[in-house]
Every structure is written in structure tokens, then in C-alpha cells.
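Student: Provided below are the primary sequence and the corresponding predicted coordinates.
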Amino acid sequence: MTERQVTLVPAEEADFPEFKRELQAAFSLPLMELLGEVPKGAIPSDEDLDGMMSAENAQVLHILHDGRKVGGAVVTINEETQENSLDLLYMAVGNHSRGLGQAAWLAIEAMFPNTRSWETHTPYFEKRNIHFYVNVCGFQIVEYFHARHPGSHEPRPEGMPENGEMFRFIKKMTP
């Protein structure tokens, strides 16, 4: 693929069931590759996703390439502080390693140009995500959640790789 431009389109509530299924499939893939199964509670449930997608200031976005849905994102925008969060970002199964994630992230940054900083999280075992956020998108790891520093990610699902340890990332935007 030579053209990596994507567009972002707000998702309608009627789109949420399909959005959740695609996200859950995308989040399951690395666990299946690593463990051969998805531990119970490892993937956000419909109820958890409903909460994230309907949270105050949350925006649910489809990621489109050539008019076709290739992924999605949920961002929370704090209009007052402009310290925003990338709550969920996924590329649908079959759309990885094509530059679409980077293009989607650049489109998200362009959509919210007043952002002072972005925050996101990813599991410790997700090396591809860590590479993406640090080396491709310019985030910095600022916190490491583990048994002695659990943060807000407790309780962890049983059977998760690396005991469900997580990283927190921040990207400071230039004014």
C-alpha cells in the first residue's frame, strides 16, 4: 500500500456492537498467538466497552481507509485542560503492518490540535504496541504497573502474560 491517508468518522450508537466485536477480535489476536487462548477477563467485555464509549467527553471514532472501516479509536477529550487520553485504538484483523495505525494516530493528533498531552496504556507483553507508541508515535513510558505498583489496573485477569503488568505512556505535544 503506497497511500496511507486515513479519515476519522464519529461512530453512531448503532455502530457500537460491530465496533466492539472488531475491537475484541483485534485485542484477542496477540493473546491467541502468545498463549493459544484468551484468558477470561483479558479482553474488555461489552459492559466495560459500553462504559468507556459512553463516558463523559469520550468520542468513538471509526478509522477509514479508502472509505472502508479498518479500525477504531476511543478518545477522551478534556476541553478545559487539553490533557487528553487515547483509551482504545485498534486496527481490525487483517489491517496490521500496513502503516494504517501510524496514519490513524496522525489523523487523531490533527483532529485535536489543541491537545497539550496524550495518555494511553498497554500491556507489558504487547511488544508490538510498545514499539508503536514509543518508536512510531513518540510517546514516552512514564509508569510501570506491576504487583508492587498496581495503579488502577487491579484486579488483573487470571492467566495474563507477565501477570497482567501494564505501561502508562504520555506524549507531550509542542505548542
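Tutor: Good, I have the coordinates.
Student: CA only for contacts and neighbour counts going forward, please
Tutor: OK.
Student: now the helices for the chain?
Tutor: Using DSSP state H, the helices of the chain run over residues 16-35, 46-53, 100-111, 127-131.
Student: give me the distance from the second one to the chain's centre.
Tutor: Shown here is helix 46-53, whose average C-alpha point lies 14 Å from the average C-alpha point of the whole chain (CA atoms, centre = their mean, to the nearest Å).
Student: can you check the first one too?
Tutor: The gap between where helix 16-35 is centred and where its chain is centred comes out at 12 Å by CA atoms, centre = their mean.
Student: got the contact list for that helix?
Tutor: When contacts are defined by CA atoms under 8 Å, 6 or more residues apart in numbering, helix 16-35 is touched by residues 37-38, 43-44, 46, 49, 71-72, 90-93, 126, 161.
Student: against that first model, consider the following:
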Amino acid sequence: MNDDIVLLPLTDDDREQFIKDNQEAFRYGATEEFGLRDDHFEEDGEIISHKTISDSIDAGKAYRIMLGNEKVGGVVIQTDGEHGDLDLLFVSPKAHSLGIGYRAWCAVEKMHPEVKLWETVTPYFEKRNIHFYVNRCGFRIVEFFNSHHKGPHDDEDFEMFRFEKRIER
């Protein structure tokens, strides 16, 4: 079933569109949850800033999620031996509920069989993401960052869940 999903390394000429597509996906999730009154923005109407995405791409490996010849999402990961960080995973709102995110995640795991512990975070309000990570991909919520328990970026007052997935092989 993964045959129709391919992860292609992000190219320089697609970088800006990748960032815009990622912002659209996050903006969609926030609008679904809060409507147009959302106040969870990092910059000028964006849930996730251009800089945040760009820094993630620069620090990791970025891939376009392709369904046939169509760009339907993206993923950014970092790996170091048996440890992996899922920095970003997004699917275009136009392609939601087709199993694309799950198949893309399976492709990431297959690409990195050496990784035994994956970690990621998602905003507390992203119910769709929380469902995806816990119920579809097998992650566990292990930490909740908030004003009483700061995350790795202590200057941020943004509520986030941290997830882990341990893989026994």
C-alpha cells in the first residue's frame, strides 16, 4: 500500500513552496480548532514561522511527500544513530483522510531502521495530530510543555505535547 507514496529529498527550487505548504497545513489545523480568532501565531498570521521551518530544514533532512506526481505534503527529520526527531510532518488539507501521513511515516521508519527512539512535538490544540501520533503511529505522550513546565525553548510560552515512539527490533 506504500507504493503510491514516495518521499523525495527536498530540492532548493521547491524550498519556498514547501514552507508555504507547511504553513498552510498548520494554519488549517488552527482555524479548524479556533476559527479565525486564533491567537497562537508565531508571525504575521502564521502558526509556524518561515524561520522555524527554514531552521528545521537546515538542521535536518527534508522530504516531499509525493502521491504519484502530486506534492501532497512534507516531512523533516533528524537522525543520530538510534535516535530520531520528527521535526515536521504535514499533509495538504486537500489530501487529508487518505492515509497519506501514515504511509509517509511508515516510509520514514523503513528508511531508518537503525532508529529505536523517535521523538516529536505538536501543539496541544492539534487534536488531529495527537490522534495521528498516538492512535495511528504508536507514539506515546510523555510530556506537556506549558507555563508551569517550560520546553526546550524556555522563551516560548506555547503549550505543546512531546511524544516518543520506542521501536523494539
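Tutor: Happy to help now that I have it. Computed from a prediction, not measured in an experiment: that's the story for all the values here.
Student: so what number do they get for TM-score?
Tutor: Aligned and superposed, the two chains score 0.89 in TM-score terms (TM-score structural alignment, normalised by the length of the second structure); 164 aligned residues with a CA RMSD of 1.8 Å.
Student: quick revisit: any chance of the contacts of helix 16-35 of the first structure in TSV with neighbour count as columns?
Tutor: Listed next are those as TSV, based on neighbours: other CA atoms under 10 Å:
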residue	neighbour count
Glu37	13
Val38	18
Ile43	18
Pro44	16
Asp46	14
Leu49	20
Gly71	25
Gly72	25
Tyr90	23
Met91	23
Ala92	20
Val93	16
Glu126	17
Pro161	17
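Student: from those, which is closest to Pro150 of the first structure?
Tutor: Checking those against Pro150 of the first structure by CA to CA gives Pro161 as the nearest, at 15.5 Å.
Student: show me what the lengthiest strand in the second structure is packed up against.
Tutor: Ranked by number of residues, the top strand in the second structure under DSSP state E is strand 70-80. Applying 3 or more CA pairs under 8 Å, 6 or more residues apart in numbering; DSSP states H and E, one finds that strand 70-80 of the second structure contacts helix 15-34, helix 50-59, strand 61-67, strand 83-91.
Student: and the angle from that strand to helix 50-59?
Tutor: Taking axes from the mean of the first three to the mean of the last three CA atoms, to 10 degrees, strand 70-80 of the second structure and helix 50-59 form an angle of 60 degrees between their directions.
Student: just how off-centre is strand 70-80 of the second structure within its chain?
Tutor: Averaging C-alpha positions (CA atoms, centre = their mean) puts strand 70-80 of the second structure 8 Å from its chain's average.
Student: once you drop chain neighbours, what's closest to Glu159 of the second structure?
Tutor: Using CA to CA, 6 or more residues apart in numbering and skipping residues adjacent in sequence, the residue nearest Glu159 of the second structure is Asn146, 4.6 Å away.
Student: wait, isn't that neighbour in contact with Met160?
Tutor: Yes - the pair Asn146 of the second structure / Met160 is scored as a contact, 6.9 Å apart, by CA atoms under 8 Å.
Student: which one in the first structure is furthest away from the centre?
Tutor: Ranked by distance from the centre of the first structure (CA atoms, centre = their mean), the top residue is Arg148, with 24.8 Å.
Student: and that residue, how far is that from Glu154 of the first structure?
Tutor: Relative to Glu154 of the first structure, Arg148 of the first structure is positioned 11 Å away (CA to CA, to the nearest Å).
Student: what of Leu86 of the first structure?
Tutor: Taking CA to CA as the measure, Leu86 of the first structure falls 20 Å from Glu154 of the first structure.
Student: the more surrounded of those two?
Tutor: Neighbours of Leu86 of the first structure and Glu154, each counted by other CA atoms under 10 Å, are more numerous for Leu86; the result is 20 against 12.
Student: circling back: highest mean neighbour count out of the helices of the first structure?
Tutor: Each of the helices of the first structure was scored by mean neighbour count; the highest is helix 100-111, a mean of 18, by mean count of other CA atoms under 10 Å.
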